[in-house]
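Trainee: sequence isn't available, so here's the structure alone:
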């Protein structure tokens, strides 16, 4: 029990609430096989079966039912402990703000500090898989996130929208097209979680229903944008990114193009739903007022 993984407990709670691995995976923005492995690993750590799966669906075992209440208490206590530990010994008020790659929060932080003299603000870069987890476990106090994210336990305000682009290897045939649409990209392998681009996922399911499961077998688990772009440059697949993120990672062996029928992505500010402080309230107001400054200038998406 001393090595119990809190992330697995969070995954367990979502499955317990949904009683459906597919819906739970959608909420968590992870692949269903990954979720199944994490639950199996948790059951191995505990030495107990938590769910029973049959043709009639998924249900909690007696052990699983008992674990639900304990897990909620444990996760809430861990979050409170981390918040106390991070602020212990600090002189004056302190807040840690997360942000996704490509976002610039300098102006927001500057305005917040001017409003609260003596406030210490730390910033932390997050990733697709961690932007919510770090909030829920108390590592950060607020975060600029890229939607969609699971909103349970969070207060999320939408602050800006941003064009999304496809990143292709130099020399790709689609670079000759005047316009690139989602339909043009359904034959490509997406080197990221399809849940991050549900419009692409739905377009692929219409024309290649089995592609999302069969073609992704053996696909590496990527921890960073840089890793994905290495595979793009090698011709192994594509990624669809916010324009500011793609511009940040511009390199000579890839090309950035807009997707003509893909709606802009949404940027939000997320804070734990159970936390309301003058600093967080001010942060939410400042983020709305300075929303344009959060999205950096993107690269010319018509250039190779």
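Mentor: Looks like it came in fine. As the structure is a computational prediction, the values presented were derived from the model and not from experiment.

Trainee: okay, CA-based contacts and neighbour counts for the rest of this
Mentor: Noted.

Trainee: so which residues of the stretch 201-304 of the chain form strands?
Mentor: Remark: strands assigned in the stretch 201-304 of the chain by DSSP state E, counting those that start in this stretch are 239-242, 254-258, 265-272.

Trainee: after the helix or strand that contains residue 114, which helix or strand is next?
Mentor: Assigned by DSSP states H and E, residue 114 belongs to helix 106-115. Where DSSP H and E defines the elements, the next helix or strand beyond helix 106-115 is strand 120-125.

Trainee: list the helices and strands the strand or helix carrying residue 17 packs on?
Mentor: Using DSSP H and E, residue 17 sits within helix 6-18. Packing contacts for helix 6-18, counted by 3 or more Cα pairs under 8 Å, 6 or more residues apart in numbering; DSSP states H and E, involve helix 21-28, helix 32-46, helix 62-87.

Trainee: for comparison:
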């Protein structure tokens, strides 16, 4: 049996929202059409994917399994489409993704020098999409910051760097040479607590029911720094990021008992493009033989 990718996309839209109306709106189709497509998919697979009541829509065990498998499958299909389209245009293009604070110019320049006819492009990524752009084919290789979901990827460690607390310039800890994570126990972290488990485990606000304010959805480092400067809370970032985004109304202090942030190269494990291996070797050599080009 062949599974229709369109039906899979419809299923994922519903499964991620657990609401047929909102999924139909996001897909720009009528809700009855979406419901018919989901029923058709269930008939093809001979399973029930959703348990629907008047109050809620929930995934069945079969639906949970399909969601786990459908997301990477759809990403692979999109990556295939992008690569085929690129090949049809006859353009020799290689694209590198990079996270904030990481400078990729030396490795990009070296690859261009080896392949003068190759167009090498760069794409800035975020914590939210740094692996997504690899798996969906937007970039061929990416500089990523751990932790990431490594499924479907090959990951090569490059280097590590300290993490620092980013504070408003008038903060009580501003100006200190070093602090420990315990000094931040009473602060409000403008991040998912799981991103800084050392803070999560001692945070005062997490031990008091109802005290934790929801973290804003940030899409860029600049947004985080704006909130810090406004006194809404603090963030913990890699040193290179805050050094790159220096501004007078925020400051940073190294935190002695936080593990360093790991910087790695990552690429789709199914790809066989020899340029990926070549670029990975170039980047690795640059980090091993000279000053780190990442900061």
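Mentor: Happy to help now that I have it. What you see is a predicted model, and the numbers here were worked out from it, not measured in a lab.

Trainee: can you pull the TM-score for these?
Mentor: Superposed pair, TM-score by TM-score structural alignment, normalised by the length of the second structure: 0.77. Supporting alignment: 263 aligned residues with a Cα RMSD of 3.3 Å.

Trainee: ok, and what's touching the helix holding residue 17 of the first structure?
Mentor: By Cα atoms under 8 Å, 6 or more residues apart in numbering, the residues outside helix 6-18 of the first structure that reach it are 21, 24, 27-28, 35, 38-39, 42, 59-60, 64, 68, 71-72, 75, 133.

Trainee: please redo it, this time with the cut-off set to 7 Å
Mentor: The set of residues external to helix 6-18 of the first structure that reach it, using Cα atoms under 7 Å, 6 or more residues apart in numbering, is 21, 24, 38-39, 42, 60, 68, 71, 75.

Trainee: what about residue 191 of the first structure, how many neighbours?
Mentor: 22 (other Cα atoms under 10 Å).

Trainee: how close does the aligned residue in the first structure for residue 277 of the second structure sit to residue 199 of the first structure?
Mentor: Residue-level alignment of residue 277 of the second structure against the first structure, with TM-score structural alignment as criterion, gives residue 281. Distance, residue 281 of the first structure to residue 199 of the first structure, by Cα to Cα, to the nearest Å: 33 Å.

Trainee: for the contacts of helix 6-18 of the first structure, which one is nearest residue 164 of the first structure?
Mentor: Using Cα to Cα, the shortest approach to residue 164 of the first structure within those belongs to residue 24, at 26.0 Å.

Trainee: map that closest one across to the second structure for me.
Mentor: Checking TM-score structural alignment: residue 24 of the first structure goes with nothing.

Trainee: which ones are touching residue 24 of the first structure?
Mentor: Residue 24 of the first structure makes contact with 14-15, 18, according to Cα under 7 Å, 6+ apart.

Trainee: find the nearest non-adjacent residue to it, please.
Mentor: For residue 24 of the first structure, ignoring the flanking residues on the chain, the nearest one in space by Cα to Cα, 6 or more residues apart in numbering is residue 15 at 5.3 Å.

Trainee: then residue 24 of the second structure?
Mentor: Using Cα to Cα, 6+ apart, the closest residue to residue 24 of the second structure is residue 31 (5.2 Å).

Trainee: tell me how far that neighbour lies from residue 41 of the second structure.
Mentor: Here residue 31 of the second structure is placed at a distance of 15 Å from residue 41 of the second structure (Cα to Cα).

Trainee: higher neighbour count, these two?
Mentor: Neighbours per residue (other Cα under 10 Å) separate residue 31 of the second structure from residue 41, with residue 41 holding more: 20 against 16.

Trainee: excluding chain neighbours, what is closest to the more buried one?
Mentor: Closest residue in space to residue 41 of the second structure, ignoring its immediate chain neighbours: residue 7 at 6.5 Å, by Cα to Cα, 6+ apart.

Trainee: before we move on, the earlier item: separation between the match of residue 277 of the second structure and residue 157 of the first structure?
Mentor: In terms of Cα to Cα, residue 281 of the first structure sits 11 Å off from residue 157 of the first structure.

Trainee: looking at those two, which is more packed in?
Mentor: It is residue 157, of residue 281 of the first structure and residue 157, that has more neighbours when counted by other Cα under 10 Å, with 17 against 12.

Trainee: picking that back up, quick one: contacts for the residue nearest to residue 41 of the second structure?
Mentor: With Cα under 7 Å, 6+ apart, residue 7 of the second structure has these contacts: 37-38, 41.

Trainee: so residue 125 of the second structure sits against residue 98, correct?
Mentor: Yes - contact status for residue 125 of the second structure versus residue 98: in contact at 5.7 Å, counting by Cα atoms under 7 Å.

Trainee: so which of the helices and strands packed on helix 6-18 of the first structure is nearest residue 143 of the first structure?
Mentor: Of all those, helix 62-87 sits nearest to residue 143 of the first structure, with 14.9 Å by Cα to Cα.

Trainee: and the closest one, what does it pack against?
Mentor: helix 6-18 (3 or more Cα pairs under 7 Å, 6 or more residues apart in numbering; DSSP states H and E).

Trainee: distance from the chain centre to the helix it packs on, please.
Mentor: On the basis of Cα atoms, centre = their mean, to the nearest Å, helix 6-18 of the first structure sits 17 Å off its chain's mean C-alpha point.

Trainee: the nearest residue to residue 121 of the second structure once chain neighbours are set aside: what secondary structure?
Mentor: Spatial nearest neighbour of residue 121 of the second structure, chain neighbours left out: residue 95 (4.6 Å); criterion: Cα to Cα, 6+ apart. State at residue 95 of the second structure, reduced to three classes by DSSP: H, G, I helix; E, B strand; the rest coil: strand.

Trainee: so what's residue 95 of the second structure up against?
Mentor: By Cα under 7 Å, 6+ apart, the contact list for residue 95 of the second structure reads 120-122, 139-141.

Trainee: turn those residues into CSV, including distance to residue 82 of the second structure.
Mentor: Output for these, formatted as CSV (distance: Cα to Cα, whole Å):
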residue, distance to residue 82 of the second structure
120, 16
121, 15
122, 16
139, 10
140, 11
141, 14
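
Trainee: return the member of those residues nearest to residue 252 of the second structure.
Mentor: Distances from residue 252 of the second structure to those, taken by Cα to Cα, are shortest for residue 122, at 28.3 Å.
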